[in-house]
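# Just a sequence and a predicted model for now, questions to come.
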Amino acid sequence: MSNPNSNFPLTLKQCRVIREIMKKGTEKEASSSLNLSQSSVSRALSQAEQALQVDIFTRGWSGAEPTSAGEVVISSCNSILQAISDTERQLQSNVTTLLKLKTYVEWRHLLIIEAVVKVGSASVAAQTLGMTQPAVSKTLKEIENMVQQPLFSRARRGLIPQTAAKQLASLFLRISPVAQSLQQSLQSLPNELTGRLSVGMLSFSCQDIVPIAFASIFKQHSGIRLQAMQGPYHMLANALRQGEIDCFLGLMRKGPIHPELIELPLLPAQYALIARADHPIHNDAKTLNDLVNERWIVARHGTPIRDYFESLFHSIDNKPPIQALEMLTFASSEELVIHSDAIALLFYDDWNINKLTPRLKQIPIPLPKPECTIGITLHRERQSTIIQTFIEELKLTIIDKLKTQ
């Protein structure tokens, strides 16, 4: 048997690499943790994906993220490597020298020692495995160096396995079925949508409809990994361009900043001035000029809502207030309005403005051209069935939401 590892879809080194990439998030960090070159780690991952004919990781917001198939592979790798660690811990109790089993052991080591334990002879084991006796003896010596204790004692009737050899043979019998059944486990994945759906959300946008759409997808397609994260426009746009996310939602601009991105409208909305319900501004203010000296809660610079905020004051020949508090989330902005004398410029779709909490109230001052649109930004060349499914779920969520007005 020229290559004992050929009986297994993954080498144990590949298992270690896959687990470490999952733990550390990048191949670079995994290579440092494993004390391997980054090229060696990349090669091991590539060979594992070729052997299994699946993508194990995809590039994500925070680094390498497992695909649905990758989750199955990682689960198997974790089971195998945990069993090896447990065995090493048992063997460590017999010696004071630090063992190296979990770092260096490969299938050939365990396969050979199980065969020798079974037949009680290195020469017979060599014949059974299609190897030479010197190759078997050399491998046994390698294992002894890893566990720092004798594996066999010699007797007239052959080799008598010691405790360490029995534990290693038992280890092989436990983990080899896990490895050998991996490809079958991958082939038996449900015939449904699988993969990752990673959605970005601009500040102040879509926090109510995305979770509902996610819940519906999760019920129908358990093989999809769902992710949502919040961030500013330029960060999400770059993440989308680099494939770290699949799309992002928020107020539409006058066009995306990158030609490879496209925007699709989803839901009409409008800008609104909001204050706490008992704020005297509701009775005292009649025009925008009456709001010049108020304290404001607004979105950050570079956002459509901030541009609209500044245009309001330019429209009445006033400079925008300098002392404005920037908030990153819709919920925190509303909560701050409730607990302060500040007023906020926010935007709402028809449903949300009608369901405004009783502790808040819209200031009755008409705004010039308050209409805006919530939309989804996509990569022009990276459309997928998963993304289209998400868009359809968003549209259904919006329809159901508007029915309850």
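The structure has been received and is ready for your questions.

# drop to CA atoms for contacts and neighbour counts, all remaining ones
Fine.

# So which residues of the stretch 301-405 of the chain form strands?
Applying DSSP state E, counting those that start in this stretch to the stretch 301-405 of the chain gives strands spanning 324-326, 343-348, 360-362, 371-379.

# Regarding this protein, what is its longest helix?
Criterion DSSP state H: the longest helix present in the chain is helix 68-92.

# Show me what counts as buried in that one.
Neighbour-count burial for helix 68-92 flags 68-74, 76-77, 80-81, 83-84, 87-88, 91-92 (criterion: 16 or more other C-alpha atoms under 10 Å).

# picking up where we left off before, most tightly surrounded among the strands of the stretch 301-405 of the chain?
Stretch with highest mean neighbour count among these: strand 343-348 (a mean of 23; mean count of other C-alpha atoms under 10 Å).

# Centre of the chain to it, how far?
32 Å (C-alpha atoms, centre = their mean, to the nearest Å).

# got the angle between it and strand 371-379?
Using axes from the mean of the first three to the mean of the last three C-alpha atoms, to 10 degrees, the inter-axis angle of strand 343-348 relative to strand 371-379 is 60 degrees.

# about what we covered before: between the strands of the stretch 301-405 of the chain, which one is nearest to Ile316?
Across those, Ile316 has its closest neighbour in strand 343-348 (16.4 Å, C-alpha to C-alpha).

# dropping in the other structure now:
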Amino acid sequence: MNIDTRIKFRHLVCFLEVARQGTLARAADKLAVSQPAISKTLKELEELLGATLFERSKTGVALTDAGVAFMRYAGPCVQALRDGVNSLRSGEHESGAVRLGVLSTVESLLVPEVVRRLHERHPALVASVVTGPSAYLLSQLHVGELDLVVGRMTDSPQIQGLTFEHLYSESMTLVVRAGHPLLAVAQAQQLLQDYPLVLPLAGTTIRKYADALFVQCGIAQPRQRLETLSLTLSRRYVQSSDAVWIAPFDAVQLDLANGDLAELQLGIKEPGGSVGICSNAALPLSLAAHWSVEVLREVGQAYREGRFP
């Protein structure tokens, strides 16, 4: 079916602004037009599409199921056109910026490779990376301060209303420095309580998996603990002490391969959580964000197939 040529750019811009603002009045102010003009444009679009896009109430408007479905296409369409116009006007056809929220699960391995490939293909791309707990990053995604959030976050309540795409599964593992006393012990889990423990912050998605691993092993957590999401701090502390680190496998995979850290074999493997991409379907993705999604899928597939790292 051919696109109805009666659907104009102004229809799409009006639709997106009303969805973003939640009221016709605020959308009219934002677009510097009258409220009746907004209502007329929306009515035209709904008639052309043969669908009701918004539910009206005294407090404002909310997207219908049809509106949410249309948003997924209208948003990227308008943003891509704007990006194209801006790139031509600036003379930088490969320019762009993407704002990524990155959880600690993917900070060491996945994201550096994704950014490397993006810069290889788009020389003028600016990638802004923000790290932190999933609750904070997802809240920023909800309000449009981030384009994407990458990591293990499916258990976070803040994911409600967002779209999650699975990339691969990643397990937790227990690691220690090379030469650690526990490496020479057959039943290491019986002595774990005698050593400091490094684990993620309480309340985070990844902490739930760390706690589950200890439950599976029937081990009580030692009183002496370092709780942090900082991979740099965790790695340095474990390498310079007898601490045991419950770490996402991605975070320590290269350290294990290089012999800088060693894995404690407890006979039980944490099944792994889903690492993926979270986006906000209510907001249009920029062209640079689309590039990022493509590369994230590409590297994620390589990880699943054992071609990366």
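Noted; the coordinates are in hand. Note that the structure is predicted; figures quoted are calculated from it, not measured.

# corresponding residue for Val98 of the second structure in the first structure?
Under the alignment defined by TM-score structural alignment, Val98 of the second structure corresponds to Leu197 in the first structure.

# Test my guess that that match contacts Gln388.
No: with contacts counted by C-alpha atoms under 8 Å, Leu197 of the first structure stays clear of Gln388, the gap being 10.6 Å.

# Who has more neighbours out of the two?
In this view Leu197 of the first structure and Gln388 are compared by other C-alpha atoms under 10 Å, and Leu197 has more residues nearby, 18 against 11.

# Show me what the strand or helix carrying Glu46 of the second structure is packed up against.
Assigned by DSSP states H and E, Glu46 of the second structure belongs to helix 35-49. Under the contact definition 3 or more C-alpha pairs under 8 Å, 6 or more residues apart in numbering; DSSP states H and E, helix 35-49 of the second structure sits against helix 9-21, helix 24-31.

# Would you tell me which one of the ones you listed is buried the most?
helix 9-21 (a mean of 19).

# Look at Gln405 of the first structure and say how many residues are nearby.
The tally of other residues near Gln405 of the first structure (other C-alpha under 10 Å) stands at 10.

# same question, His166 of the second structure
By other C-alpha under 10 Å, neighbour count at His166 of the second structure equals 17.

# for the counterpart of it in the first structure, helix, strand, or coil?
In the first structure, the residue paired with His166 of the second structure is Pro265, using TM-score structural alignment. Secondary structure state of Pro265 of the first structure, per DSSP: H, G, I helix; E, B strand; the rest coil, is strand.

# Now Pro265 of the first structure: closest residue in space that isn't a chain neighbour?
Gly375 (4.1 Å; C-alpha to C-alpha, 6 or more residues apart in numbering).

# Please tell me how far the longest helix of the first structure is from the chain's geometric centre.
The chain centre lies 21 Å from the centre of helix 68-92 of the first structure; the measure is C-alpha atoms, centre = their mean.

# next SSE after it?
helix 101-104.

# whereabouts in the second structure does that following helix align?
By TM-score structural alignment, helix 101-104 of the first structure lines up with nothing in the second structure.

# Give me the contact list for that helix.
For helix 101-104 of the first structure, the surrounding residues in contact (C-alpha atoms under 8 Å, 6 or more residues apart in numbering) are Lys13, Leu81, Ile84, Ser85, Glu88, Ile143, Met146, Val147.

# If we use 6 Å, what do you get?
Ile84, Ser85, Met146 (C-alpha atoms under 6 Å, 6 or more residues apart in numbering).

# Name the nearest of those relative to Ile365 of the first structure.
Nearest to Ile365 of the first structure among the contacts of helix 101-104 of the first structure, with distances taken as C-alpha to C-alpha, is Ser85, at 68.3 Å.

# could the contacts of helix 101-104 of the first structure be laid out in TSV, adding distance to Asp284 of the first structure?
Below are the contacts of helix 101-104 of the first structure laid out as TSV (distance: C-alpha to C-alpha, whole Å):
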residue	distance to Asp284 of the first structure
Ile84	74
Ser85	72
Met146	82
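
# What strand or helix carries the residue nearest in space to the middle of the second structure?
Residue closest to the mean C-alpha point of the second structure, counted by C-alpha atoms, centre = their mean, is Val149 at 1.9 Å. Val149 of the second structure is located in strand 148-152, with elements delineated by DSSP H and E.
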